[in-house]
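> Test case, fold it:
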Amino acid sequence: MEERISLSHGSGGKQTNNLINDLFIKYFNNEIISEMNDSAQISLDGSKRIAVTTDSFVVNPIFFNGGDIGKLAVCGTVNDLAMSGAKPLYLTSAFIIEEGFEIEKLEMIVKSMADAAEEAKIQIVAGDTKVVEKGGVDGVFINTSGIGTIYENTNIKAYNAMAGDVVIVNGTLGDHGMTIMCQRSGIDIEGELKSDCAPLNSLVDSMLEVCSDIHVLRDATRGGVAAVLNEIAEMSKVSIELDESSIPISEEVKGSCELLGLDPLYIANEGKLCCFVSEAYANQVLEAMKKHSLGANAAIIGRVIEQVPQKVYLKTIIGGKRIVDMPSGQQLPRIC
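Next comes the predicted model:
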C-alpha cells in the first residue's frame, strides 16, 4: 500500500522525526540544518551571529482560553529564537485565509499578534496574504519567520547536554495541550484550565544574565517534555533521569489527564522551556527564573546521567523507575 501522510506526522513524536530525517533532511541537508536546533544559527560575512526560524500555525480552535492563533504565532516564533540564546528582533507573517472568514475575527487575531509583539519587544516587518476557496483551509492558517541576534559568549545547542547537568523547567506542564483538548471535547474541569502561551525571551534574558554557560534550551511544544528530552538525549548521546515528585503540574491538568488517561509529560506547552545547565550554576539559574513572572513555579526536575542505553528515565513517586519513550502515533493534532 502506498504510504501517505497521517495526522501522527504532525504530532511532534517518532513519526514527525522520521518524516524530518527521512525526507526533508535527506534533500535539504547541510551543516546548519543538521544541528536540528529550534533556530538556524548563522553568520553573514563574518558579522555577528544571528538566529533564523520559521513556523506555521494551524491550531484548532482558533480562539482558546489564554490566547488565540495570532498570539500563538508570535510567541511560538519568539520562543524558538530565544531557545538559541538569541534576542528576537523581527518577524514576518503570512496569512492563508478561507473564503467567508469573518473580518471581525481576523481583526481580533491581528490585534492579538500586535499585542504579543509589543510584549516581546519585537517588530513585525513584512507579510503576505492569500485567500483560498471555502474548505481550502479551516478558517485561517498563519506562517511566521523570525530573526534575532545571538548573545555573545553563549553556545546553546540541542546536542550540548552532558553528564552532571541539571534539568530545569520554568513552571507547570501540560497547560496548553489540556486547554485545547478540553475545549475541543466540551469537558468542563473544575478550576481554571488556561493555556500557558507566552513569549519567553525576557525570561531567557534573566537566565543568561546570571549564567552564560547554559548548555541546552528547548521549549516543550508538540509532544511535550517527553519528546523534547528524548530528542536531547539522542542528540547529546546521554541519558536523563527525571524525578516524578519534583515535576510541577497543576491540579487542573492532573485531573483532566486522569480523566482522559493521559500522561502530562506528553502534553504540549506553549510557554514552558527545558534548561540544561551544570550543577554548579543550577541554583543561580533557578533563582533568576523564580524572580521572573514566567518562572515563579520553576523547578529542577532531573539530571543528566551516564547510563546505557541512552534513554529518558522517570523515578516514580512509589519508588520505581520506568522509561519515558518518545511519543508515537497521533497525540493531539493541530495543537499549534
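
> From here on, just use CA atoms for contacts and neighbour counts.
Will do.

> could you check the distance from A198 over to G67?
9 Å (CA to CA, to the nearest Å).

> Could I get the buried residue list for the lengthiest helix in the chain?
What stands out as the longest helix in the chain, according to DSSP state H, is helix 103-120. Residues of helix 103-120 classed as buried by neighbour count (16 or more other CA atoms under 10 Å): 106, 109, 112-114, 116-117, 120.

> what about the strands in this structure?
Counting by DSSP state E, the chain has these strands, from start to end: 40-43, 49-57, 63-64, 67-68, 86-98, 123-132, 140-150, 165-169, 216-219, 239-243, 273-278, 299-305, 312-315, 321-323.

> For these, could you give me TSV that also reports distance to L260 and mean neighbour count?
What follows is the strands of the chain, written out as TSV (distance: least, CA to CA, whole Å; neighbours: other CA atoms under 10 Å):
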stretch	distance to L260	mean neighbour count
strand 40-43	37	18
strand 49-57	25	20
strand 63-64	19	17
strand 67-68	23	20
strand 86-98	33	21
strand 123-132	36	13
strand 140-150	28	22
strand 165-169	24	25
strand 216-219	24	26
strand 239-243	23	23
strand 273-278	25	25
strand 299-305	24	21
strand 312-315	21	21
strand 321-323	21	13
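
> Make a markdown table out of the ones you listed and add distance to V204.
A markdown table is the format used below for those (distance: least, CA to CA, whole Å):
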| stretch | distance to V204 |
| --- | --- |
| strand 40-43 | 17 |
| strand 49-57 | 15 |
| strand 63-64 | 26 |
| strand 67-68 | 21 |
| strand 86-98 | 9 |
| strand 123-132 | 19 |
| strand 140-150 | 12 |
| strand 165-169 | 12 |
| strand 216-219 | 9 |
| strand 239-243 | 22 |
| strand 273-278 | 9 |
| strand 299-305 | 15 |
| strand 312-315 | 24 |
| strand 321-323 | 29 |
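
> Could you also give me the structure for this next sequence, so I can compare it with the first?
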Amino acid sequence: MSNAADEATVLERIERVRAHGDKLKDEFVTLAHGAGGKASAQLVEQVFVAEYGNDTLNEMTDAGVMGLAALAAAAGTSLSGGEQLAFSTDSYVVNPIFFPGGSIGDLAVNGTVNDLSVSGAVPYGISAAFVIEEGLEIDVLRRVVADMHRAADRAGVKIVTGDTKVVAKGAADKLFITTAGVGIVPASVALRAGAVSVGDAILVSGPIADHGMAVMLARGDLALAAPIETDSKPVNGLTRALLEAAPQTRWMRDATRGGLGTVLNELAKTSGKGVAVYEEKLVVREMTRGACDILGIDPLYVANEGMFVAVVPADEAEAALSAVKALPGGEEAALVGKIVAEPASAVVMVTGFGGTRMVDMLVGDPLPRIC
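As a prediction, this is how the structure comes out:
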C-alpha cells in the first residue's frame, strides 16, 4: 500500500471513530491505555494524532520517514555532500508539570529544538515518548499535548513519531517525556570549542536564571512568591540570524542545567583558554535576582531554557549582537565577556569594582527536576 493510501486509511479511521461515537470517554489514564489494545489506540489517535497529526505522523509506522531533500530544504540548502545530520535526545521530568509561562510539553519541544540549534543545525523533525502514571487526568494530558503542538508550530518543526507507556500509580510522578530531534547542519557551519581564539567575544542571548527560579517557586515549598516566568522558548530563529550575521561563529551552547557558569567552565576546560565575564554586563531581571538572593543561589548556576551563549570573532561581535537583538526573544542580548589566555582553562568574573573572582563548576544540584 502506498504512503498516501496508508495516510488516508488512518485519517478515515479517526474520522470514523469521531462520527460513530467510539470515543475516548475515560477521564483518567489507566493501565489499559498502555496495553497496546483498543484503549491504547484511542489514546494515541484521539489525544496525540488528533492534536499534532501531520503527513509523516499520520502514516502510523514505527519510525517517521522523512526525505533528506526536505531536511536540506528546511536548512535553506540543497545536498552537496558537506551537510551533516544533527541528532539529539533528552528526557523531561520537571516538577510541577505546569509552571508560570510554560509546561513540560512546550519545555520538551523547546529543549530539543534548542539542542539542535546551538549545534548549528536547522531543526526539522521531533519524536516524543511519554511515560504516564496511572491516574493522570486525560484533560491534563491533552493540555500538555496541545502545548507541544503550539511549541512545535512556533519553532517550525514537526512531531513525526512517538510512543506511550503507562506505569502503575506510584511508579512515576504524573508524566515523563523523552524527545529526540533531527536537523541539518549546513556545510558552511562548523562549531567546536577548539576553534575559539583569544580575543573572541562572548554573547548571551537574554536574561539568565528565569526558568529555574520560576519552577522552584511554582512548587510552593517556599514562603516566597514572585511573578517570575520561565524563559522557555525555541532559539532556532535567533541562532540562524546569528550565524548569518557572524559566519565565523566558533561555538554555541544553551545554558540549561548548571546555568551559564557551568557551560562557560565546560568551554574553558575543553578549549584550554580562559573565559572572562563582566558582572555588570550580565542581564538578570530584578525579580529573579531578588529571589536568588533570598534563597542564597547564584544566578550563574540557575537553569535557562530559552537562552544560549555563543563565542564569535571580535570583528563580527557587533553584527551578531544586532542580528539577535532585532528578533523577538533576543531584545536583551548582550556581549558579556571575552576569551583570554590566562587563567587557562578557567572562568573569572570581573566585578563592577574592577576586582575578579573565580567561577567554579557547579557542585551538586540546588534545583533538581527543573527540566
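
> So which of the strands of structure 1 is nearest N79 of structure 1?
Judged by CA to CA, the one of the strands of structure 1 that comes nearest to N79 of structure 1 is strand 216-219, at 7.0 Å.

> For the closest one, grab the matching residue range in structure 2.
Per the alignment by TM-score structural alignment, strand 216-219 of structure 1 matches residues 251-254 in structure 2.

> try stretch 171-180 of structure 1
Stretch 171-180 of structure 1 maps onto residues 206-215 of structure 2, going by TM-score structural alignment.

> What's the end-to-end length of the matching stretch?
By CA to CA, one end of stretch 206-215 of structure 2 lies 18 Å from the other end.

> which other residues reach it?
95-96, 99-100, 228-232, 259-260, 282-285, 288, 291-292, 299-305, 307-308, 329-334, 367, 370 (CA atoms under 8 Å, 6 or more residues apart in numbering).

> try stretch 260-272 of structure 2
193-196, 208, 253, 255, 274-275, 300-303, 309, 344-347, 359-362.

> swap the cut-off to 7 Å and go again
Under the contact criterion CA atoms under 7 Å, 6 or more residues apart in numbering, stretch 260-272 of structure 2 has outside partners 193-194, 196, 255, 274-275, 300-301, 344-347, 359-362.

> List buried members of those residues by neighbour count.
Neighbour-count burial (16+ other CA under 10 Å) is assigned, among the contacts of stretch 260-272 of structure 2, to 193, 196, 255, 274-275, 300-301, 345-347, 359, 361-362.

> Export those as JSON lines, with columns for distance to S322 of structure 2.
Output for those, formatted as JSON lines (distance: CA to CA, whole Å):
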{"residue": "A193", "distance to S322 of structure 2": "23"}
{"residue": "V196", "distance to S322 of structure 2": "21"}
{"residue": "A255", "distance to S322 of structure 2": "21"}
{"residue": "G274", "distance to S322 of structure 2": "25"}
{"residue": "V275", "distance to S322 of structure 2": "22"}
{"residue": "L300", "distance to S322 of structure 2": "24"}
{"residue": "Y301", "distance to S322 of structure 2": "27"}
{"residue": "S345", "distance to S322 of structure 2": "29"}
{"residue": "A346", "distance to S322 of structure 2": "28"}
{"residue": "V347", "distance to S322 of structure 2": "26"}
{"residue": "V359", "distance to S322 of structure 2": "28"}
{"residue": "M361", "distance to S322 of structure 2": "30"}
{"residue": "L362", "distance to S322 of structure 2": "31"}
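
> aligned partner of Q310 of structure 1 in structure 2?
Aligned partner of Q310 of structure 1 by TM-score structural alignment: S345.

> Oops, could you answer that again for K321 of structure 1 instead?
So K321 of structure 1 corresponds to T356, using TM-score structural alignment.

> ok, its match touching V347?
No: judged on CA atoms under 7 Å, T356 of structure 2 makes no contact with V347 at a distance of 10.1 Å.

> any idea how far A346 of structure 2 is from V235 of structure 2?
27 Å.

> ugh, wrong one, R285 of structure 2
Applying CA to CA to R285 of structure 2 and V235 of structure 2 gives a distance of 19 Å.

> between these two, which one's more packed in?
Ranked by neighbour count (other CA atoms under 10 Å), R285 of structure 2 and V235 place V235 first, with 27 against 13.

> List the contacts of G105 of structure 2.
G105 of structure 2 makes contact with 144-145, 147-148, according to CA under 7 Å, 6+ apart.

> repeat that with 10 Å
Counting by CA atoms under 10 Å, 6 or more residues apart in numbering, G105 of structure 2 touches 92, 97-98, 128, 141, 143-152, 175-177.

> Structure 1: which residue goes with that one?
By TM-score structural alignment, G105 of structure 2 lines up with G70.

> now D173 of structure 2
Match for D173 of structure 2 (TM-score structural alignment): D138.

> What is the burial count for its match?
D138 of structure 1: 17 neighbours (other CA under 10 Å).

> What separation is there between the closest residue to G352 of structure 2 other than its chain neighbours and G183 of structure 2?
The shortest distance from G352 of structure 2 to any non-neighbouring residue, by CA to CA, 6 or more residues apart in numbering, is to E280 (5.9 Å). According to CA to CA, E280 of structure 2 stands 36 Å off from G183 of structure 2.

> What residues does the aligned partner of L286 of structure 1 in structure 2 make contact with?
Aligned by TM-score structural alignment, L286 of structure 1 pairs with L321 of structure 2. Neighbouring residues of L321 of structure 2 by CA under 10 Å, 6+ apart: 203-205, 241-242, 245-246, 312, 330-335.

> if we go to 8 Å?
L321 of structure 2 neighbours (CA under 8 Å, 6+ apart): 203, 242, 333-335.

> Same question for F99 of structure 2.
F99 of structure 2 touches 214-215, 218, 229-230, counting by CA under 8 Å, 6+ apart.
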